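Participant: Predicted model follows, preceded by the sequence.
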Amino acid sequence: MYVETRVPLKEVMRVNPTTIEAEATVAKAAAMMCRDEVGSCIVLSGNVPIGIVTEQDMNCKVVAQDLRPSEVRVKDIMSTPLITIDADMTVGEAAHMMISHRVRRLPVVDNGKVTGIVTVRDLLGVANELNEIMSDLIVINREESYTMGVCDRCGKMSDELVSLDSIMLCKECREEEHLR
């Protein structure tokens, strides 16, 4: 069975992502990320997105090099080129882009302006929700699955028991139930 899952990116993206100017210090970027409780800042030159700085960039390019965050500019450690996605794309297309570009975050752009960001965590949230829906559909469609055992209503042995409202019923008791 195929289920169409073309969820618009606009439904799951976070709006107003944390941004920082390229000339700002890594210390300022870290403070903004802490304030906003996020793992990255989109780097801007004017209002144009030119890169992204992540916790990993800070750890590997500043902390591990024993540099002072207050002396290092964001532009010197940011990841480029910036991989972005258009706002009118779908969650599936975002997932494919993340896989093909090996990134965990995609800034969402609309007419050249950053309007949001979508992360792997955001996509996993959608996947979990769809999995729950699919599980419910499977349970509903499994209603006609037969089991062998004793009917909970009449006590007779049957090889055609079906769970109905959490009670295992034989064919005769199910027919009586439908007549009520």
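Facilitator: Received the coordinates, thanks. Residues are numbered from 1 along each chain as shown.

Participant: CA only for contacts and neighbour counts going forward, please
Facilitator: Fine.

Participant: A strand includes Asn141, no?
Facilitator: No: secondary structure assignment places Asn141 outside any strand; it is helix (DSSP: H, G, I helix; E, B strand; the rest coil).

Participant: burial count for it?
Facilitator: When counting by other Cα atoms under 10 Å, one arrives at 10 neighbours for Asn141.

Participant: Identify all contacting residues around stretch 28-40.
Facilitator: Outside stretch 28-40, the residues that touch it by Cα atoms under 8 Å, 6 or more residues apart in numbering are Thr18, Ile20, Cys41, Ile52, Val53, Thr54, Glu55, Ser70, Val74.

Participant: Return a PyMOL selection command for the buried portion of the residues you listed.
Facilitator: The buried subset of the contacts of stretch 28-40, as determined by 16 or more other Cα atoms under 10 Å, is captured in PyMOL by this line:
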select buried, resi 18+20+41+52+53+54+74
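
Participant: Among the contacts of stretch 28-40, which one lies nearest to Leu106?
Facilitator: Within the set of the contacts of stretch 28-40, Ile52 lies nearest Leu106; the separation is 9.5 Å, counting by Cα to Cα.

Participant: Put this next to the previous one:
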Amino acid sequence: MKVRDLMRSIPRHTTAGESLASAGRTMAEAGVGVLPVIDADRRVVAVITDRDVCCAVARENRRPGELRVGEVASMPPWVCEPGDDLSSALATMRVHGVRRLPVVDAFDRLEGLLSLDEVVLSSHLLAGDRMGAPVHTEVIETLQSILRPSTALIGAPALANQVGAAT
């Protein structure tokens, strides 16, 4: 199966000069958690997630209207192309710990978005594909890799208990 079979065409996007308030509003209105960041030629230069927005506002202690997407967006963006095998895109997600990949053409121009959520929801299509079983295994491995807690968080419950006991 190819990326083009499961990608969402013409996703919402933003630019580096937009405010976080504007990007957050776009995500909320579209019901998405990520926006590709494009330049004037529609080339994908970064991505910004709803988590990026929340963390930046908390970290910077500034209003979302004062912060620009380009200040907090993740660069370089990990991308795939429509003709890539789904297995290759899943490997990129797994290695870089991301759930969504902008889909670009040969000139890095935005064509769509591939979401791990869409892959999971389309599992009935994968079952009919002769590569269905290996792809199912890759989906599970990708989810496990992304959902694995970071080493910084592993001690967090114990620390939280200590903090709670001290009060």
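Facilitator: Now that the structure is in, tell me what you want to look at. For clarity, every value in this text was computed on a predicted model and none was experimentally measured.

Participant: Mind picking the one among the contacts of stretch 28-40 of the first structure that's closest to Ile133 of the first structure?
Facilitator: Thr18 (32.5 Å).

Participant: nearest spatial neighbour of the aligned partner of that closest one in the second structure, skipping sequence neighbours?
Facilitator: Residue correspondence, TM-score structural alignment: Thr18 of the first structure in this structure matches Arg12 in the second structure. Nearest in space to Arg12 of the second structure, with sequence neighbours left out and distances taken as Cα to Cα, 6 or more residues apart in numbering, is Leu35 at 6.3 Å.

Participant: Repeat that for Ser70 of the first structure.
Facilitator: Distances taken as Cα to Cα, 6+ apart place Ala27 nearest to Ser70 of the first structure, at 5.0 Å, with adjacent residues excluded.

Participant: What's the match for that neighbour in the second structure?
Facilitator: Superposed on the second structure with TM-score structural alignment, Ala27 of the first structure falls opposite Ala21.

Participant: Tell me how far its match lies from Thr14 of the second structure.
Facilitator: In this view, Ala21 of the second structure and Thr14 of the second structure are 11 Å apart by Cα to Cα, to the nearest Å.

Participant: excluding its backbone neighbours, what's nearest the residue most central in space within the first structure?
Facilitator: The centre of the first structure sits closest to Leu123, judged by Cα atoms, centre = their mean, with a distance of 1.7 Å. Nearest residue to Leu123 of the first structure in three dimensions, chain neighbours excluded: Val91, at 6.8 Å (Cα to Cα, 6+ apart).

Participant: still on that earlier bit, just flag the most distant two among the contacts of stretch 28-40 of the first structure.
Facilitator: Thr18 and Ser70 (18.9 Å).

Participant: what about the helices in the first structure?
Facilitator: Listed from the start of the chain, the first structure has helices (DSSP state H) covering 26-36, 55-58, 91-101, 120-141, 171-179.

Participant: rewinding a little: the residue nearest to Ser70 of the first structure: neighbouring residues, count only.
Facilitator: By other Cα under 10 Å, 17 other residues sit near Ala27 of the first structure.

Participant: Is it correct that it is in contact with Pro69?
Facilitator: Yes: Ala27 of the first structure sits in contact with Pro69 when judged by Cα atoms under 8 Å, with a separation of 4.7 Å.
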